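Student: sequence-free structure coming up:
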């Protein structure tokens, strides 16, 4: 799964395929420990072209009756994203990309049996495939909507830490991914390339969502 991730302003955005978002990506708020229910920047299209909007993490389908559902919908498995009731409507018409500077996963420590967090990242911004829904009456009136991150089997350095990881798309695929028919969108997910990534262990301070500082990205021995 993907349970925490990092977003930072994207300074080299001119060549990403959506020049209209360069300014928004450059001014994107930095967050070094994004946790479920918190707000993150998401690339989507509400029918007026690509936009960067702040949505709450944890997708609430239009029929949801309980806000607690957000805790179980932060990730959508590629195997069931097109058929699971919580996601199938959004998969048909509300796809998005979530820019990430990296994400965290945990492994069991051989020293004390606790869980050590690892920061997994690339030398370029990562773009996770996702879904979004419009705001819910269960949320605050100023909320613009909710989102989930699509995950698949892990590979590369991620596979040494966890068996699941986000499905990554190229930013130049944004418009195609959002507009594609469901079958075409699934084909894009299944054909997605995994970027070359690195991982290093970081402080257990990230286990507390209130901790949110650039220092969290420092490697620990």
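Tutor: Cool, got the structure. Just so it is clear, the model here is predicted, and its values are computed rather than measured.
Student: Could you use CA atoms for every contact and neighbour count after this?
Tutor: Fine.
Student: And the helices in the chain?
Tutor: 22-26, 88-93, 174-179, 182-190 (DSSP state H).
Student: Surely residue 98 is in contact with residue 130?
Tutor: Yes - counting by C-alpha atoms under 8 Å, residue 130 is a contact partner of residue 98 at 6.6 Å.
Student: Would you mind telling me which of the two has more residues around it?
Tutor: Using other C-alpha atoms under 10 Å, the more surrounded residue of residue 98 and residue 130 is residue 130, with 30 against 23.
Student: what's stretch 206-216 in contact with?
Tutor: Surrounding stretch 206-216, the residues in contact under the criterion C-alpha atoms under 8 Å, 6 or more residues apart in numbering are 31, 32, 33, 34, 35, 117, 202, 203, 205.
Student: rerun that using 7 Å as the cut-off
Tutor: Outside stretch 206-216, the residues within contact range by C-alpha atoms under 7 Å, 6 or more residues apart in numbering are 31, 32, 33, 35, 202, 203, 205.
Student: what's the closest non-adjacent residue to the second one?
Tutor: Of all residues not flanking residue 32 in the chain, residue 6 sits nearest, at 4.7 Å (C-alpha to C-alpha, 6 or more residues apart in numbering).
Student: Now do the contacts for that neighbour.
Tutor: Residues in contact with residue 6 (C-alpha under 7 Å, 6+ apart) are 31, 32, 33, 34, 100, 101, 102, 103.
Student: another one to put next to it:
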């Protein structure tokens, strides 16, 4: 699964890296070393631009950065609390799930990340690891998004939310956890974001072993277990002491 990740790059940097325009508007960028569900984060989408009357231009598309809330809220949901249970979607079944199948066909996004955290069970305790690139480039998680409106409050702003697709862990990652985010290689970004492509089944497979083998799998401090902790020290390599693993109070995921 993917329940926590790091996203520290500013919109200008991400716009250059993902060849996108910055459409984050009034978003106040800040480095987030402990992204947790229900937070607002930057995603990448590609859509047909619309004119003043809302009509899309089918002849072109624009790739842009958008801010969304982590935890997909289906358009038919009665309230937005369901989003906290929709932070991940299995790549192998998203096409058949009512909450995700429409988004998989029409509303796909990329979720930029410096890296993500996963916990390996060691006896009764869990050791956190941070998975990241060795060259500092961003990872791109395959994501789905949706727009939800509160029908009980016509004045309320619509909520745009996303979920991260997961797949079977590959290579050394399987020694930490059996699931991982669906990380898309750069050569798959354009097809994944293409708003006119409604069948992306060939992309819903685990990433190539070469991509995974190039990642650093770094043990980190149990401080990341607490969502209130948020700083660059969370990314530092930390070889656990026996006492770290024996204290269950350190885990608050």
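Tutor: Received, thanks. The structure presented is a predicted model; accordingly, all values stated were derived computationally and were not measured.
Student: Quick check: TM-score for this pair?
Tutor: Overlay of the two chains. TM-score (TM-score structural alignment, normalised by the length of the first structure): 0.85; 216 aligned residues with a C-alpha RMSD of 2.8 Å.
Student: Distance to residue 81 of the first structure and neighbour count added to the contacts of residue 6 of the first structure, as JSON lines?
Tutor: Output for the contacts of residue 6 of the first structure, formatted as JSON lines (distance: C-alpha to C-alpha, whole Å; neighbours: other C-alpha atoms under 10 Å):
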{"residue": "31", "distance to residue 81 of the first structure": "27", "neighbour count": "19"}
{"residue": "32", "distance to residue 81 of the first structure": "27", "neighbour count": "23"}
{"residue": "33", "distance to residue 81 of the first structure": "25", "neighbour count": "26"}
{"residue": "34", "distance to residue 81 of the first structure": "23", "neighbour count": "23"}
{"residue": "100", "distance to residue 81 of the first structure": "21", "neighbour count": "23"}
{"residue": "101", "distance to residue 81 of the first structure": "24", "neighbour count": "22"}
{"residue": "102", "distance to residue 81 of the first structure": "23", "neighbour count": "24"}
{"residue": "103", "distance to residue 81 of the first structure": "21", "neighbour count": "23"}
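Student: Give me the neighbour count for the aligned residue in the second structure for residue 79 of the first structure.
Tutor: Counting by TM-score structural alignment, residue 79 of the first structure lines up with residue 92 in the second structure. Per other C-alpha under 10 Å, the neighbour tally for residue 92 of the second structure reads 14.
Student: circling back to that earlier point, which of the contacts of residue 6 of the first structure sits closest to residue 40 of the first structure?
Tutor: For the contacts of residue 6 of the first structure, the residue nearest residue 40 of the first structure by C-alpha to C-alpha is residue 34; the value is 7.4 Å.
Student: I figured that closest one hits residue 3, correct?
Tutor: No - using C-alpha atoms under 7 Å, residue 34 of the first structure makes no contact with residue 3, being 8.4 Å away.
Student: Show me what residue 143 of the second structure aligns to in the first structure.
Tutor: Counting by TM-score structural alignment, the partner of residue 143 of the second structure is residue 130.
Student: Same question for residue 32 of the second structure.
Tutor: Residue correspondence to the first structure (TM-score structural alignment): residue 32 of the second structure is matched to residue 31.
Student: what residue of the second structure takes the place of residue 53 of the first structure?
Tutor: Residue 53 of the first structure maps onto residue 66 in the second structure, by TM-score structural alignment.
Student: Now for that match: which residues touch it?
Tutor: Residue 66 of the second structure is in contact with 23, 24, 42, 43, 44, counting by C-alpha under 7 Å, 6+ apart.
Student: Please list which of the residues you listed are preserved in the first structure.
Tutor: Of those, the ones still in contact in the first structure (both residues aligned by TM-score structural alignment, their matches' C-alpha atoms under 7 Å) are 42, 43, 44.
Student: Count the neighbours of the closest residue to the first one other than its chain neighbours for me.
Tutor: This points to residue 42 of the second structure. With C-alpha to C-alpha, 6+ apart as the criterion, residue 42 of the second structure has its nearest non-adjacent residue at 4.5 Å, and that residue is residue 67. Residue 67 of the second structure sits with 19 neighbouring residues when counted by other C-alpha under 10 Å.
Student: measure residue 67 of the second structure to residue 232 of the second structure for me?
Tutor: To residue 232 of the second structure, residue 67 of the second structure is 22 Å away according to C-alpha to C-alpha, to the nearest Å.
Student: Before I go, just wanted to say thanks for your time.
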